[in-house]
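Participant: Sharing a model prediction with you, sequence too.
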Amino acid sequence: MPGASESKGASARSTRADAVRNRQVLLDAAAEVFVASGVDAPIREIAAKAGVGMGTVYRHFPTRADLVVAVYRHQVEACAEAGPALLAAAGSPFTALHRWVGLFVDFLVTKHGLAHAMRSDSGGFEALHAYFLDRLVPVCEELLDRAADAGQIEPGTQAYELMRGIGNLCAGQGDDPRYDPRRLVDLLLQGLRQPKSA
């Protein structure tokens, strides 16, 4: 029969696991809300999407800036982890690249909002931008290399230039409802295709 100290240890582990789960659910919900409504979306909307109370949001993220930065890091990690997973599951390196770029575009919506939200803290934003490049450029390079090795795209496209080009296409996304960056990003990707795989 477990002793009191073992029960307390199990209870503490369960509480920590619940807190980690709540944080992940909040980050996923906030990312969805930020993509749909921007980083100025009401916190109550994020709490409702996550199925938690406002107090839970503020316990994990005392300020909006804390939440935005955490979502940014969370999305960078999700994008970084998605690359290898998509390569393993997609069957075609070009399909994996295409799906990864879709995730990257969703992330960029939040990233541009973050740049606006953190304009007073340029040092903090620069550090996050360096982290973004360190994590995502190698993933994009791997996707491009695999698609080129499979003869599905023209070789020679640099990951940084592709990511920067996609970022430029996404920059004005919220300003004009007639503008759909995803359509242009899709055209950009199709332009990488080898003629024989088109």
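Facilitator: Structure received.
Participant: all contacts plus neighbour counts: C-alpha atoms, from now on.
Facilitator: Fine.
Participant: for the chain, longest helix please?
Facilitator: Assignment by DSSP state H gives helix 4-37 as the longest helix of the chain.
Participant: Show the secondary-structure elements that that one is packed against.
Facilitator: Packing partners of helix 4-37 (3 or more C-alpha pairs under 8 Å, 6 or more residues apart in numbering; DSSP states H and E): helix 43-50, helix 64-90, helix 93-117.
Participant: What residues sit buried inside that helix?
Facilitator: Residues of helix 4-37 classed as buried by neighbour count (16 or more other C-alpha atoms under 10 Å): 22-23, 25-35, 37.
Participant: Now flag whichever of those is closest to residue 166.
Facilitator: Using C-alpha to C-alpha, residue 35 is the member of the buried residues of helix 4-37 that lies nearest residue 166, at 16.1 Å.
Participant: I'd say the closest one and residue 109 touch.
Facilitator: Yes - with contact defined as C-alpha atoms under 8 Å, residue 35 counts as touching residue 109 (5.7 Å).
Participant: any residues in contact with both of the two?
Facilitator: With contacts taken as C-alpha atoms under 8 Å, 6 or more residues apart in numbering, not a single residue reaches both residue 35 and residue 109.
Participant: re the thing from before, reformat the buried residues of helix 4-37 as TSV; add distance to residue 58.
Facilitator: TSV is the format used below for these (distance: C-alpha to C-alpha, whole Å):
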residue	distance to residue 58
22	12
23	11
25	14
26	11
27	13
28	16
29	14
30	13
31	16
32	18
33	16
34	17
35	20
37	20
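Participant: Below is an additional structure, to be compared with the one above:
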Amino acid sequence: MSIMRSDAKKNYDHLLTVASDLLSKGGADASLRDIARTAGVGLGTLYRHFPTRDALLEALLRARFDELTVRAGELEKSSTPGAALAAWLRETVAIAHAYSGSITAMVAAIEDGVSPLHASCLTMRTAGAQLLVRAQTAKQARDDVDGADLFALVGALSWVADQPALASRSDRIFDIVTGAVLIPPIDLES
């Protein structure tokens, strides 16, 4: 992103905050008009910053992916390897679920080297893979799982949480899946 005037940066950040809130409540199909109205700006201001819905979603996801990358580093320093991996997985699934329908964009971004999300998504996946390797080295995770598997598990677990008929079981399914990856089973609440 180029250098912005302070008022433009303020609008940009405010639009992202409002969009994050509305999109997490209404899914990826929340109205751009409602986002602009709620942010107290004109639709033209929104479109100057985010010319398409995809551009807005990409900016939101990129920010969340970058946060997850930083969070992986924090967890690596503060938790046991298995607990760090489980916590990162839970937070990653929560973010993927918060933007209902975003898992498709995440999966596509990994495969599309020119996607604006590609670098952030790849960095986030690498951070998770490092947590996995750390847990594997400590003999706290199966050694036949890799970073691509971990990313696929995030997609599967967020999909479960997105399904009305399965959402009430999503925490239980998360525990089953992480229990199958982590050895010995650890207390996932820590």
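Facilitator: The structure has been received and is ready for your questions. What you see is a predicted model; the values in this text were computed from it and never measured.
Participant: Can you tell me the element residue 121 of the second structure falls in?
Facilitator: Applying DSSP states H and E as the criterion places residue 121 of the second structure in helix 118-137.
Participant: Give me the mean distance between that helix and the first structure.
Facilitator: When the first structure is superposed, helix 118-137 of the second structure averages 2.2 Å from its matched positions, counting by mean C-alpha distance after the TM-score superposition for the first structure.
Participant: Now tell me what touches that helix from outside.
Facilitator: 62, 65-66, 68-69, 72-73, 76, 81-82, 84-85, 88-89, 106, 109-113, 141-143, 146-148, 150-151.
Participant: Are any of these buried, and if so which?
Facilitator: Buried subset of the contacts of helix 118-137 of the second structure (neighbour count, 16+ other C-alpha under 10 Å): 62, 65-66, 68-69, 72-73, 76, 81-82, 84-85, 88-89, 106, 109-110, 141-142, 146-147, 150-151.
Participant: Just give me the match in the second structure for residue 193 of the first structure.
Facilitator: Taking TM-score structural alignment, residue 193 of the first structure has residue 182 as its aligned residue in the second structure.
Participant: Isn't that match up against residue 82?
Facilitator: Yes - using C-alpha under 8 Å as the test, residue 182 of the second structure is close enough to residue 82 to be in contact (6.4 Å).
Participant: In the first structure, which residue range corresponds to stretch 81-96 of the second structure?
Facilitator: Residue span in the first structure matched to stretch 81-96 of the second structure, by TM-score structural alignment: 93-108.
Participant: Distance from the chain centre to that stretch, please.
Facilitator: 10 Å (C-alpha atoms, centre = their mean, to the nearest Å).
Participant: quick one: it to the second structure mean distance?
Facilitator: Here the mean offset of stretch 93-108 of the first structure against the second structure after fitting is 2.3 Å, by mean C-alpha distance after the TM-score superposition for the first structure.
Participant: leaving aside the residues next to it on the chain, what's closest to whichever residue in the second structure pairs up with residue 26 of the first structure?
Facilitator: Superposed on the second structure with TM-score structural alignment, residue 26 of the first structure falls opposite residue 15. Excluding the flanking residues, the one nearest residue 15 of the second structure by C-alpha to C-alpha, 6 or more residues apart in numbering is residue 39, at 5.9 Å.
Participant: need the helices and strands packed on helix 4-37 of the first structure in TSV with distance to residue 144 of the first structure, can you?
Facilitator: Putting those into TSV (distance: least, C-alpha to C-alpha, whole Å) gives the following:
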stretch	distance to residue 144 of the first structure
helix 43-50	35
helix 64-90	11
helix 93-117	7
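Participant: list the contacts for the residue nearest to the spatial centre of the first structure?
Facilitator: Central residue of the first structure (C-alpha atoms, centre = their mean): residue 75, 2.7 Å from the mean position. Applying C-alpha under 8 Å, 6+ apart to residue 75 of the first structure gives the contacts 31, 107.
Participant: and it, what pairs with it in the second structure?
Facilitator: Match for residue 75 of the first structure (TM-score structural alignment): residue 64.
Participant: And its match, how far from residue 177 of the second structure?
Facilitator: Distance, residue 64 of the second structure to residue 177 of the second structure, by C-alpha to C-alpha, to the nearest Å: 23 Å.
Participant: now do residue 139 of the second structure
Facilitator: Taken as C-alpha to C-alpha, the span from residue 139 of the second structure to residue 177 of the second structure is 17 Å.
Participant: same deal with residue 42 of the second structure?
Facilitator: Counting by C-alpha to C-alpha, the gap from residue 42 of the second structure to residue 177 of the second structure is 45 Å.
Participant: before we move on, back to that, name the residues contacting each of residue 182 and residue 82 of the second structure.
Facilitator: 140-141.
Participant: Many thanks, have a good one.
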